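Give the three-dimensional model of this entry:
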Amino acid sequence: MLIREATPEDWPAIWPFFHEIIAAGETFTYPVDLDAERGREWWLLPAPNRTVVAVDEAGTVLGTAKMNNNHLGNASHIASASYLVDPAHAGRGVGRALCEYTLAWARESGFRAMQFNAVVETNVRAVRLYRSLGFEVLGTLPEGFRHPTEGYVGLHILHRAL
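So this is what the prediction gives:
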C-alpha cells in the first residue's frame, strides 16, 4: 500500500465511497445529502493542510485522509484529521496506515498534539483503532449525534500528544 498526496483527479475514485459513508449518516457529522462538489471542497484541502489517498499496487484508491490544524491562532498547534476507508477494503489495515501517516505528518509539521472533535461512540472500530494508537477519550458529548438506527448517541473528543 502506498500513501500519496491526493489530487483532483482522485476525486472520482473517492466520491463513491465518500458518498456511501456520508449518506449512511453513521460516522460523520456531515450533511447526509452532501453533493459531490461540496464534498470535494470539504475533503480536498489546500496547503498547508493535506489530503492523501492510500492506493494498492494497481493504483486503486483504498481510502483517504485529510489532515489540518484543528483551530486557528493561539490554538493552531493542535492538529486534527479525518479518515474514510472504502468499505470494500475495510479490515485490511488501511485505516491504521492512514492514521499513522497523519500522526507522522502532524509531528513533522511541528504540531504538539492531535485532537478529534467528534468521534461517534458507536463507531467502535474507529475508537478501538485510535485508542490502540495512543489516543485518549477526553470526554463525550451526551446525545451529540443522531444515529440513524441507534438514536441519540455520544460524540467523543479524543486527544494524543505528539
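
alpha carbons only for contacts and neighbour counts from here, please
OK.

Spit out the contact partners of residue 152.
Neighbouring residues of residue 152 by Cα atoms under 8 Å, 6 or more residues apart in numbering: 143-146.

Pick out the residue closest to the middle of this protein.
Per Cα atoms, centre = their mean, the C-alpha nearest to the average position across the chain is that of residue 82, at 1.6 Å.

what helix or strand does it sit in?
strand 78-85 (DSSP states H and E).

Which elements pack onto the next helix or strand along the chain from that strand?
The helix or strand immediately downstream of strand 78-85 is helix 94-108, counting by DSSP H and E. If contacts are counted by 3 or more Cα pairs under 8 Å, 6 or more residues apart in numbering; DSSP states H and E, helix 94-108 sits against strand 61-69, strand 78-85, strand 113-120.

Try it again at 7 Å.
strand 61-69, strand 78-85 (3 or more Cα pairs under 7 Å, 6 or more residues apart in numbering; DSSP states H and E).

which of the residues in that helix are buried?
94-99, 101-103, 105-107 (16 or more other Cα atoms under 10 Å).

rewinding a little: would a markdown table of the helices and strands packed on helix 94-108 with distance to residue 26 be doable?
What follows is the helices and strands packed on helix 94-108, written out as a markdown table (distance: least, Cα to Cα, whole Å):
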| stretch | distance to residue 26 |
| --- | --- |
| strand 61-69 | 17 |
| strand 78-85 | 12 |
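
want to put them side by side, so please do this one too:
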Amino acid sequence: MLIREAVADDWRRIWPIWHRIVAAAETYAWDPDTSQEAARALWMGPAKRVYVAEDPGGAVVGSAYLTPNYGGPAAAVAGAGFMVDPDQGGRGIGRALAEHVLAAARAAGYRAMVFNAVVETNPAVKLWTSLGFRIIGTVPEAFEHPRHGRVGLHIMYKSLH
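Here you go, the predicted model:
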C-alpha cells in the first residue's frame, strides 16, 4: 500500500468513500446530505494536508487529513480525520494512515493531537486507544446513531512529544 499526499484530482476518488461513510451517519458528525462541493471544502480545505492510501492497483482505499485543531497560541495541537473504504476494512489501512499522519504531525512540530467528536460506538475507538489516544471526555447523548439511538461523542487526546 502506498500512502502519499493527495492532489486536487484525487477528490474524485475520495468522494465515493467520503459520501458512503458520511451518508451512513454512524461515525461522522457531518450532515449525511452534504453536497460534493461542501464535502470537498470540509475534507480538502486549504489548512489541511490530505493523504490518500492506494492499493497496489492504484485504487484509493482510504484518505486522511492533518490540520491545526486550534489556532493562535494553541496551533501546536493537531486535528485529523480518517476514512477507509468500508469494503476494505480489516486490512490495516486505517492503522497505516494513522501512523503516517501521526509521523507527519510530529515532523510538522505538533505537540499533541485531539479528536473533537469520536462517536463512542465507532470501531475506530479501539484503534485510537491502541495508538495511545486517551478519552479525556465524553459529550453524553450528543450523536443520533441510526442503529444505537443517542450515543456519546468522545474527545480523544494524544501527546506527540
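
quick revisit: what would the buried residues of helix 94-108 of structure 1 look like in CSV with distance to residue 115 of structure 1?
Below are those laid out as CSV (distance: Cα to Cα, whole Å):
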residue, distance to residue 115 of structure 1
94, 20
95, 17
96, 16
97, 18
98, 15
99, 12
101, 15
102, 12
103, 11
105, 14
106, 11
107, 13
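
Just give the number of residues close to the nearest residue to residue 66 of structure 1 once chain neighbours are set aside.
Counting by Cα to Cα, 6 or more residues apart in numbering, residue 51 is the residue found nearest to residue 66 of structure 1 once chain neighbours are left out, at 4.2 Å. Applying other Cα atoms under 10 Å, we find 22 residues neighbouring residue 51 of structure 1.

so how far is residue 63 of structure 1 from residue 51 of structure 1?
Distance, residue 51 of structure 1 to residue 63 of structure 1, by Cα to Cα, to the nearest Å: 11 Å.

what's the strand holding residue 82 of structure 1 packed up against?
Contacts defined by 3+ Cα pairs under 7 Å, 6+ apart place strand 78-85 of structure 1 against strand 61-69, helix 94-108, strand 113-120.

circling back: for the helix or strand the residue nearest to residue 66 of structure 1 falls within, enumerate the helices and strands it packs against.
Element membership for residue 51 of structure 1, per DSSP H and E: strand 50-55. On a contact count with 3+ Cα pairs under 7 Å, 6+ apart, strand 50-55 of structure 1 meets strand 2-5, strand 61-69.

Now for residue 157 of structure 1: which residues touch it?
The neighbours of residue 157 of structure 1, taking Cα atoms under 7 Å, 6 or more residues apart in numbering as the test, are 116-119, 137-140.

Distance to residue 126 of structure 1 and neighbour count for those residues - can I get that in CSV?
CSV is the format used below for the contacts of residue 157 of structure 1 (distance: Cα to Cα, whole Å; neighbours: other Cα atoms under 10 Å):
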residue, distance to residue 126 of structure 1, neighbour count
116, 11, 20
117, 13, 17
118, 12, 19
119, 8, 23
137, 12, 17
138, 15, 12
139, 16, 13
140, 15, 18
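
Show me what stretch 70-82 of structure 2 is in contact with.
Against stretch 70-82 of structure 2 from outside (Cα under 7 Å, 6+ apart): 63-69, 105, 109-115.

Can you list the buried residues in it?
Buried, per 16+ other Cα under 10 Å, within stretch 70-82 of structure 2: 76-82.

now stretch 129-149 of structure 2
Buried residues in stretch 129-149 of structure 2 (16+ other Cα under 10 Å): 133-135, 138-139, 143, 145.
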